[in-house]
Each structure stands twice: as structure tokens, then as C-alpha cells.
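*Asks:* Could you look at this predicted model? Sequence included:
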Amino acid sequence: MGILRRVEEIRAEEHMKLRRALARADRALREVERALIEEVSEDGAVDMWGDPIKKEQVAPKRQRVNLRPLFDVWEPFERSVLDCVDHWEMELWPLVKVWVGPGGAAASARVIDATSRMQARREHTQELLRKVRIESNFIPELRPSLMALFASLEVATRAEDEVIPGLMSGSPDVANHTAISAPPRHTAHDITRNLRALHFEDDDEEQRAGGMLDSLGRFMGWLRG
């Protein structure tokens, strides 16, 4: 498989699935936000005379969660992920098409520059990812969609890692050889296997992780499709 085909494949497969996973995670976060707003509204419900409405049976409420710290890191993270895949599609991919064509050697410096800038953006994304993981850790409603997003981001990152050395080589021939000899592509199954090897502090934590892995297993079927 040549470098151009692999760049196109990453754009059409790994990056498209990453976009969808990001959109699903964002919807899940907005749904949690709406649910919390509704809970606050119910607490202040009054009748026509302004007296608090008494309920015969009050369902136990979960502990209130402050979503502001998560939103503060989620929105920059979301923008950073989209910036990376947009950069791949709108700048790097067109440059590679020129680079591998007749007389494309003149584009080598531009390909290297575009790849270097993409790597810097990826490093920034990873910094924000660590913050998102920390802030979302205690919001169980978000775990299935976020685990799927994290897996999709990992798959896309590893796919990019396979071609970056060739793109940075400055030679279309070297890049084509790198793409052809790349190791087997990583899948969400690899990531799930690694997650199962984690150490859990208590039974409750292991049970919660089991639920996340079940959700990730269903996501894997979609990812392969």
C-alpha cells in the first residue's frame, strides 16, 4: 500500500470514526448537563400559590456533579481533535497528492512542515486528553461514550504513527516503502485487552470498568464495520 493510499485510508476510516465518536461523546455530555438542570428545576418546583410541591415518594438523588471543570477542558479538547483531523484532510492530504506525483519532489519541505505542525497539535491534544480523563472520572453516565472515544482516538493516533516516519523522510519512495512495510493495524480489540490487564483498587471499581468494557466491546463491532 503506497503512502497516498494510506493517508487517504486514514482520512476516510480512522478519522471519520473518530469524528463520529467525538460527536457521540459531546451529545452524552450535553445530555448529562440537561439532566442536572432538570434536577435543579425540580428542586424548586412550587404550586400556584408559591408553596413547595410535596411529593409522596421522593427518589434518592445522586450527588450533584459540577460539570464546569469538565466543560473547561472538554471544549478545547474537542477543538484540538477536530483541528488535527481537519489539518490532515485539508492540508496534509492535498500536499501528499502533489508530493507523490510527477515532479512532486519540490513539495517535500512542505510535507515535512505540515507533518511537524500536525505532530505539535497531536501533543497538545494528548495534554488535553489527560485533563478530560481526570475531570470525567466521576461521571458514570459519560464512561461508555468516552471510553469509545478514547479507543477511537488511540486507533487513529497509531494509524498516523505508521506513516509519519515516511512523511518526515522527505522522499516519496521511502514513504511508500514505510507504508507498505508498516506493522498490522491496531484495533480497539488491542486496547480492550490492555484495559483488562489494569489493576483495580476495589470490587466496585472493577465492576464499573467491566461495564465500560462491555460497552467498548459493542463499539468494537461498529469500529470494525
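*Replies:* Yes, it's here.
*Asks:* can we go C-alpha only for contacts and neighbour counts from here?
*Replies:* Noted.
*Asks:* Can you name every helix or strand that the strand or helix carrying Leu167 contacts?
*Replies:* Using DSSP states H and E, the element containing Leu167 is helix 143-168. With contacts defined as 3 or more C-alpha pairs under 8 Å, 6 or more residues apart in numbering; DSSP states H and E, the packing partners of helix 143-168 are helix 3-12, helix 14-43, helix 108-135, helix 172-180, helix 188-196, helix 203-224.
*Asks:* Now Ile3: closest residue in space, sequence neighbours ignored.
*Replies:* Asn176 (4.7 Å; C-alpha to C-alpha, 6 or more residues apart in numbering).
*Asks:* Can you verify my assumption that the one you found contacts Arg5?
*Replies:* No. When contacts are counted by C-alpha atoms under 8 Å, Asn176 is not listed as touching Arg5 (9.4 Å).
*Asks:* more neighbours, the two?
*Replies:* Neighbour count, other C-alpha atoms under 10 Å: between Asn176 and Arg5, Asn176 has more, with 21 against 15.
*Asks:* One more to weigh against that first structure:
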Amino acid sequence: MVTDVVPELLENIQRDFNAAIRRSVKLQRIQEMIENGTATYKQANEYAIEVGEALARTFQVYIKSETLPDGKMYYNIAERVLNPTLRNNHIIVAQVSSQIQEQLNRSVGLGLRGIEPPVNQLRIDSIINRVVAEEEFDKVAWILQEPIVNFTQSVVDDTIKTNVEFQGESGLGPRIMRSAHGNPPCDWCRSMEGVYKYPDVPEGVYKRHDRCRCVVEYYPGDSEEIRRQNVWSKEWSGN
């Protein structure tokens, strides 16, 4: 009889991931900023990277050829492990991002709640299908590293897109700004830098390649000026 490795595998991953989240000083710092109303989407992106890296590390520890039947990631294993863990990352980051969105709304006098985006199941399915495509898991182990961080970052981008579209369709003129980061940033990321006002927002603004650390920020309302908040005084000023 073949042993079902999923229950123990999932238990170990969830236990270590939860422990990493609880002891993260960076996440604690960002949570404090959220509670005192000074967090922006820059902090949401940092939060997502930290959560994504925590999950990727636990995958690296527990998911390897020697822990899988015949050294292969079978679909029934991938689906039962990756679906709940990636969906959990989505829930964590979507909640944080929508909280920050709501604070940004209030800061400019908008009584609108932050909207959480739906889970991007297509991206999860793509990761699952990729890791089961090889006979030897070691050949695709990298899929459960940086792409996991990228997936988690995309939750922040999806939150921005969802709220921009909602406010834009409600008659407001929200703006988003993308700034390139890297050492150095690639030509494509540099080409996407800029400030965009709804509805003139190219789809590429919300996309990112592996190891992309570009920051997408959101400016609610319909002011003709981009406004930035001073994190200490909480006062807003035009750019």
C-alpha cells in the first residue's frame, strides 16, 4: 500500500510557515504601521515579499525528491499541497493590502472600503502544472522558490488594480505610480516607470517578472495632483 505523504507534508509546511510569520520582525513592524495609519503600498509589497519568501523556504525544506514518491511531484500531491498554501498567502496579503487601501481612502476623505481581489486560480494552476510536468522534481524545484514570491507580490498588484478600477468606474480619477527597483533595474521595468491616471493605465503596470522588486503605489481620489503622506505627521502634500 502506497503511503499518502500529503498530510504530514502539509502539516510540516503549515507549522513552519506559521512560526516564521509569527517571529518576523519585518512583518511586526509593518503591522504596527498599519495600526497607526502610516502604511502605504510600499509596505504592502514588503509584506508580500516577506510572506512569499517564508513559504518558499518551507517548500525548500520539505518538498524535495527524497520526500516524494519516486522522486516525482504527482498532480494529486501538488494540488493538495500548493492550492491551500498559495491560497493562504493570498488571504494574508489581500487582507493587509485592503486594510492599507482603506486607510489611503480615508486619508483623502473617501468613505470607501478597501476591496480584496479574488484569488488568481489560473496562476496557482500554472504553478501546479509546471511542477508536475517533469519526471524528476529536482529539475523543477526552482518553481517553488522565486515564482512563489512573485505570486504573493501579485496579490498586492491585484488589490491595486481592483480598487483603481472600482474607483475609476465610480467617477473618480485614481492614479497609480510604478517605480523601478533593482541593481540595476531591467530595461522593461524602466520602460514601465511613470504615473498613470485611470482609465489610461497600461496592463503592464500590474505585471512583474521573477525577482522584480518594482513598487506600484496608489493615489486615491480625483485630485489633479499626486499626493504623498508624511509618515510621521500623517499630513498629505502635492508632489
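*Replies:* Great, that's in hand. No experiment lies behind these values; they were computed from the predicted model shown.
*Asks:* Superposed, how do the two chains score by TM?
*Replies:* Put the two chains on top of each other and the TM-score (TM-score structural alignment, normalised by the length of structure 1) is 0.35; 127 aligned residues with a C-alpha RMSD of 5.5 Å.
*Asks:* on that earlier part again, give the buried residues for the helix holding Leu167 of structure 1.
*Replies:* Judged by neighbour count (16 or more other C-alpha atoms under 10 Å), helix 143-168 of structure 1 contains these buried residues: 143-157, 159-160, 162-168.
*Asks:* so where's the longest helix in structure 2?
*Replies:* Criterion DSSP state H: the longest helix present in structure 2 is helix 75-107.
*Asks:* what packs against it?
*Replies:* Counting by 3+ C-alpha pairs under 8 Å, 6+ apart, helix 75-107 of structure 2 packs on helix 6-23, helix 41-62, helix 121-131, helix 146-169.
*Asks:* For those, give me TSV that also has mean neighbour count and distance to Glu102 of structure 2.
*Replies:* Output for these, formatted as TSV (neighbours: other C-alpha atoms under 10 Å; distance: least, C-alpha to C-alpha, whole Å):
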stretch	mean neighbour count	distance to Glu102 of structure 2
helix 6-23	15	23
helix 41-62	21	11
helix 121-131	16	25
helix 146-169	22	10
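*Asks:* need these in JSON lines with distance to Thr85 of structure 2, can you?
*Replies:* Below are those laid out as JSON lines (distance: least, C-alpha to C-alpha, whole Å):
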{"stretch": "helix 6-23", "distance to Thr85 of structure 2": "8"}
{"stretch": "helix 41-62", "distance to Thr85 of structure 2": "8"}
{"stretch": "helix 121-131", "distance to Thr85 of structure 2": "10"}
{"stretch": "helix 146-169", "distance to Thr85 of structure 2": "10"}
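*Asks:* Just want the angle from the longest helix of structure 2 to helix 6-23.
*Replies:* 30 degrees (axes from the mean of the first three to the mean of the last three C-alpha atoms, to 10 degrees).
*Asks:* what's the neighbour count on the closest residue in space to Asn129 of structure 2 that isn't next to it in sequence?
*Replies:* Leaving aside its chain neighbours, Asn129 of structure 2 sits nearest to Tyr75 (7.6 Å; criterion: C-alpha to C-alpha, 6+ apart). Using other C-alpha under 10 Å, the number of residues around Tyr75 of structure 2 comes to 14.
*Asks:* so Tyr75 of structure 2 touches Ile128, yeah?
*Replies:* Yes. Here Tyr75 of structure 2 reaches Ile128: they are 7.3 Å apart, a contact under C-alpha under 8 Å.
*Asks:* I'd like to know how far Val7 of structure 1 sits from Arg79 of structure 1.
*Replies:* 22 Å (C-alpha to C-alpha, to the nearest Å).
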